[in-house]
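Novice: 3D model of this:
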Amino acid sequence: MIEIYKSNPEESAIIKIDQPEKNCWINLTHPSGDEIGKIASELQIPADFLAAALDEEERPRLE
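Specialist: Sure, this is the predicted structure:
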């Protein structure tokens, strides 16, 4: 499941949005291969970066 959020300072709230945009939070919960591919394509990042986070033996890191 893909959920995308953005801070709305005018309302002091976090709102859900439909498409990724600058300074948003993308929350992937149990993503399918298609969802990983979609986000990787839209954000122009390697799908391996997203898939690595699903590996239970992978250590957390920032790149």
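Novice: Only C-alpha atoms from now on, for both contacts and neighbour counts.
Specialist: OK.
Novice: ranges for the helices of this structure?
Specialist: 33-43, 47-52 (DSSP state H).
Novice: For the longest strand seen in the chain, name the packing helices and strands.
Specialist: Longest strand in the chain by number of residues (criterion: DSSP state E): strand 2-8. With contacts taken as 3 or more C-alpha pairs under 8 Å, 6 or more residues apart in numbering; DSSP states H and E, strand 2-8 sits against strand 13-17, strand 25-28.
Novice: To compare with the earlier structure, here is another sequence to fold:
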Amino acid sequence: MIRYYKTIEGKLEKLNSYEDGCWVNLVEPNNEEIGELSDILDLDIDSINAALDAEERSRIDVEDNHILILIDIPI
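Specialist: A predicted model of the protein is given here:
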């Protein structure tokens, strides 16, 4: 599931679609959603798939055009 959020007038608002400067929340994505997000953000699919790897560690990667934040939370 893909959800987009953006701070508007000091409040976090849910958006209907991607906008520059928004927060992208991706939870248990399917292949279609991964492809869609890769196209929208001009992001390598491997970066998205890294978040799906159960052995991936929490990290922040700063690239030229994006910041990837991976958070590993035990449930």
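Novice: about what we covered before: how about JSON lines for the helices of structure 1, with distance to Glu63 of structure 1 and mean neighbour count added?
Specialist: Below are these laid out as JSON lines (distance: least, C-alpha to C-alpha, whole Å; neighbours: other C-alpha atoms under 10 Å):
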{"stretch": "helix 33-43", "distance to Glu63 of structure 1": "14", "mean neighbour count": "14"}
{"stretch": "helix 47-52", "distance to Glu63 of structure 1": "9", "mean neighbour count": "14"}
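Novice: Now distance to Ile26 of structure 1 too, for the ones you listed, in a markdown table please.
Specialist: What follows is those, written out as a markdown table (distance: least, C-alpha to C-alpha, whole Å):
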| stretch | distance to Ile26 of structure 1 |
| --- | --- |
| helix 33-43 | 9 |
| helix 47-52 | 11 |
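Novice: with structure 2 superposed, average distance for the longest strand of structure 1?
Specialist: Mean deviation of strand 2-8 of structure 1 relative to structure 2 after superposition (mean C-alpha distance after the TM-score superposition for structure 1): 0.5 Å.
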